[in-house]
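>>> build me a structure from this.
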Amino acid sequence: MTGVTNQAPDAEDLTNVELAARLRMTLGRLNRRVRQHGPQALSSSQASTLASVEALGPVRLGDLAAHEGVTAPTQSRLVGSLEQQGLLRRMPDTEDRRATLLAITAQGRRQLEQLRGERSAFLVGQISTLTSEQRAALVAALDALEALAECPYD
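Prediction:
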């Protein structure tokens, strides 16, 4: 009987489907671990909404919901909770007086900075545990990961 090795397969040995599955699972696990670090006052949906309003600038609720991939009523509940915490505010749309725009407050920016800082600190700690070979592989993989992530509002 031959022994089982834990050696990772070469890139040529993985099909695109297998590679996609491993990547999805690994990124999902890493994302969950990162989200566990930071202010617990915000749910992941609230943090995403807050970050989107920051990135998009003053935005209408419907446009924000479309961007976040949720229904308008769901987005409205999230926005309401962030308003109550003083992290978002509504303001009149100067182009359409019937509409309102959502904007991040100074307190909301501070909350996002704290969240990002704590999550980055967690990743710095995790990266420091890697071997020099693993760190080099991570650096080499960043271009490909960034190309996969292409996000127009970053």
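>>> drop to CA atoms for contacts and neighbour counts, all remaining ones
Noted.
>>> which residues touch the residue positioned nearest the centre of the chain?
Nearest to the mean C-alpha position of the chain, by Cα atoms, centre = their mean, lies Ser48 at 6.5 Å. Counting by Cα atoms under 8 Å, 6 or more residues apart in numbering, Ser48 touches Glu68.
>>> what comes up buried for whichever helix in the chain runs longest?
Counting by DSSP state H, the longest helix found in the chain is helix 106-127. Neighbour counts over helix 106-127 (16 or more other Cα atoms under 10 Å) mark Gly108, Arg109, Gln111, Leu112, Leu115, Arg116, Glu118, Arg119, Phe122 as buried.
>>> got it, and stretch 95-109?
For stretch 95-109, by 16+ other Cα under 10 Å, it's Thr100, Leu101, Leu102, Ala103, Ile104, Thr105, Gly108, Arg109.
>>> one more: stretch 29-43?
Result for stretch 29-43 [16+ other Cα under 10 Å]: buried residues Val34, Arg35, His37, Gly38, Pro39, Leu42.
>>> another sequence for comparison is provided below:
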Amino acid sequence: MEIPGKTLGAAADAELAETLYALLSAMLRHRPREMSMTSSSTLAALLSDGPMRVTALAARQGVTQPTMTTLVHSLERDGLVVRMPDPADGRATLVRLTDAGAELVRDRRRQYAEVVAGYVRMLPDGRRRSLDEALPAIRALETLMRGDPA
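Here you go, the predicted structure:
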């Protein structure tokens, strides 16, 4: 995996990166398990970014177009997404989240946030304050990793 921008050089940067990765891995072990991470991530992408072509979803999720087509068929069968004509190109279709799909994403996020909040509450007050103070930096990092303009 290529790291954009500067290479991690300082030991503190490397330690922070490894700690954040370990935290993410530990958090993912506590996620709801009723669907694959790719399915969940695809639904979340549709909620945040709106309707997309299958090819765009595949690229975003790092899977092949045939794999994403199969996944979309499954999500469509479950009533979580629908296909609709692309208004910009009548030959193409867009995948759009249904109300049920959006509600599922929101419910999963709430459940997951409750689990994480439980762990945060277990921290001593000083550590919780430190996390609160780090929130702007964590949000900026998330923005950079999403590729959004800063």
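>>> dump the buried residues of stretch 29-43 of the first structure to CSV, plus secondary structure and distance to Ala137 of the first structure.
Compiled in CSV, those are given as follows (DSSP: H, G, I helix; E, B strand; the rest coil; distance: Cα to Cα, whole Å):
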residue, secondary structure, distance to Ala137 of the first structure
Val34, helix, 20
Arg35, helix, 24
His37, coil, 25
Gly38, coil, 27
Pro39, coil, 31
Leu42, coil, 33
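>>> in TSV, list the buried residues of stretch 95-109 of the first structure along with distance to Tyr153 of the first structure.
Output for these, formatted as TSV (distance: Cα to Cα, whole Å):
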residue	distance to Tyr153 of the first structure
Thr100	22
Leu101	18
Leu102	17
Ala103	16
Ile104	16
Thr105	19
Gly108	18
Arg109	17
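>>> which strand is the longest one in the first structure?
Secondary structure of the first structure per DSSP state E: the longest strand is strand 96-104.
>>> mean shift of it relative to the second structure?
Taken over the aligned residues, the distance from strand 96-104 of the first structure to the second structure averages 0.8 Å (mean Cα distance after the TM-score superposition for the first structure).
>>> where does that strand end up in the second structure?
Mapped onto the second structure using TM-score structural alignment, strand 96-104 of the first structure spans residues 89-97.
>>> name the SS class of Ala41 of the first structure, please.
At Ala41 of the first structure the chain is in coil, as set by DSSP: H, G, I helix; E, B strand; the rest coil.
>>> counterpart of it in the second structure?
Using TM-score structural alignment as the criterion, Ala41 of the first structure maps onto Glu34 of the second structure.
>>> mind checking how far its match is from Ser40 of the second structure?
Using Cα to Cα, to the nearest Å, Glu34 of the second structure is found at 9 Å from Ser40 of the second structure.
>>> just the element for the alignment partner in the first structure of Thr19 of the second structure, please.
Using TM-score structural alignment as the criterion, Thr19 of the second structure maps onto Thr26 of the first structure. Element membership of Thr26 of the first structure [criterion: DSSP states H and E] is helix 16-35.
>>> which residues are contacting that helix?
By Cα under 8 Å, 6+ apart, the list of residues contacting helix 16-35 of the first structure reads Ser44, Arg119, Phe122, Leu123.
>>> list the residues that contact the residue mapped onto the third one from the second structure.
To tie it back to what came earlier, the one meant is Phe122 of the first structure. By TM-score structural alignment, Phe122 of the first structure lines up with Val115 in the second structure. For Val115 of the second structure, the contacting residues are His30, by Cα under 8 Å, 6+ apart.
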